[in-house]
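Novice: Sequence unavailable; structure follows:
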């Protein structure tokens, strides 16, 4: 988190699904001031988060420009909010009721994906 005035995304490129998702997001957000941190390449980069490497491997982490930490589906919504075209979707993901449903779905998918990655040796 060397520049607190910009959004920072922490992701794991060793996970093929995560890597594909981040590559897609990077393409959508090319003009945005976002720092992308691959914890597979830079495992020590998680230290300022107060999270362990396995936590970041399990769920997406985003630190917003104000220094707020977003994890899981909240991180996904924060990332979407960086794009003017996707802000309405980010607002929907954060809406009461929807937020809880999306969080439960994200957490379930993330847990299954994490176990799959461990079995495949994607670390």
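Specialist: Right, received. Where do you want to start? Please read these numbers as outputs of a predicted model, since none were measured by experiment. Residues are numbered from 1 along each chain as shown.

Novice: from here on, contacts and neighbour counts on C-alpha atoms
Specialist: Will do.

Novice: Going by neighbour count, which residues in the helix ranked longest in the chain are buried?
Specialist: The longest helix of the chain (DSSP state H) is helix 98-120. With burial defined by 16 or more other Cα atoms under 10 Å, the residues of helix 98-120 counted as buried are 99, 102-103, 106-107, 110, 113-114, 117.

Novice: same thing with stretch 44-55?
Specialist: Buried, per 16+ other Cα under 10 Å, within stretch 44-55: 45-46, 53.

Novice: Serialize the residues you listed to a markdown table and add fields for secondary structure and distance to residue 63.
Specialist: Listed next are those as a markdown table, based on DSSP: H, G, I helix; E, B strand; the rest coil; distance: Cα to Cα, whole Å:
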| residue | secondary structure | distance to residue 63 |
| --- | --- | --- |
| 45 | helix | 12 |
| 46 | helix | 11 |
| 53 | helix | 15 |
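
Novice: what residues does stretch 87-99 touch?
Specialist: 74, 77-78, 80-81, 102 (Cα atoms under 8 Å, 6 or more residues apart in numbering).

Novice: A further structure is provided below for comparison with the first:
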């Protein structure tokens, strides 16, 4: 699987799994990819469509609907990140956006960040489901 592939130096990229069938998710990831072109080219980060490999994160207990509901990623150490933690990891790597991760990932604030992300993700998931975006 793509999220288990190491680079020649033995490290893994941050691998972000997302739902391309969600227009909001797809637009957000396309925007981030455009800001991370060098990191993508260098293999330090990759963005993959969960719809093409629905069982890609099954060994973590994450199914297709889990990823359709919230971003999922595997970090350089092979750990699973979910939801707001994925967004923070991407912002940390995005030129000019590290400050967002620092602010929203600060102790005390991270709880609110995760709560807000999860509520938005729940609404977006329900909207996509209602509109048959599977």
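Specialist: Now that the structure is in, tell me what you want to look at. In this text, all values refer to a predicted model and were calculated from it rather than measured experimentally.

Novice: TM-score, when you put one on top of the other?
Specialist: With the length set by TM-score structural alignment, normalised by the length of structure 1, the two chains reach a TM-score of 0.92; 123 aligned residues with a Cα RMSD of 1.3 Å.

Novice: how much does the longest helix of structure 1 stray from structure 2?
Specialist: Here the mean offset of helix 98-120 of structure 1 against structure 2 after fitting is 0.6 Å, by mean Cα distance after the TM-score superposition for structure 1.

Novice: Find me the equivalent region of that helix in structure 2.
Specialist: Mapping helix 98-120 of structure 1 onto structure 2 (TM-score structural alignment) gives residues 109-131.

Novice: Which members of the contacts of stretch 87-99 of structure 1 are the farthest-apart pair?
Specialist: 81 and 102 (15.6 Å; Cα to Cα).

Novice: Which element, helix or strand, includes the closest residue to residue 8 of structure 1 other than its chain neighbours?
Specialist: Leaving aside its chain neighbours, residue 8 of structure 1 sits nearest to residue 35 (4.6 Å; criterion: Cα to Cα, 6 or more residues apart in numbering). Taking DSSP states H and E as the definition, residue 35 of structure 1 sits inside strand 34-38.

Novice: for that strand, packing partners?
Specialist: Counting contacts by 3 or more Cα pairs under 8 Å, 6 or more residues apart in numbering; DSSP states H and E, the secondary-structure elements packed against strand 34-38 of structure 1 are strand 7-11.

Novice: start and end residues in structure 2 for the strand it packs on, please.
Specialist: Counting by TM-score structural alignment, strand 7-11 of structure 1 corresponds to 14-18 in structure 2.

Novice: buried residues in that stretch?
Specialist: Buried, per 16+ other Cα under 10 Å, within stretch 14-18 of structure 2: 14-18.

Novice: and the two most separated of those?
Specialist: By the measure Cα to Cα, 14 and 18 form the most distant pair in the buried residues of stretch 14-18 of structure 2, at 12.9 Å.

Novice: Kindly state which residue of structure 2 is aligned to the residue nearest to residue 8 of structure 1.
Specialist: For residue 35 of structure 1, the aligned position in structure 2 is residue 46, judged by TM-score structural alignment.

Novice: which ones are touching that match?
Specialist: 13-16, 40.

Novice: Kindly indicate which of these lies nearest residue 71 of structure 2.
Specialist: Nearest member of these to residue 71 of structure 2, counting by Cα to Cα, is residue 16, at 7.1 Å.

Novice: Now do the same contact list for the residue most central in space within structure 1.
Specialist: Residue closest to the mean C-alpha point of structure 1, counted by Cα atoms, centre = their mean, is residue 60 at 2.9 Å. Listed by Cα under 8 Å, 6+ apart, the contact set of residue 60 of structure 1 reads 9-11, 71-73, 75-76.
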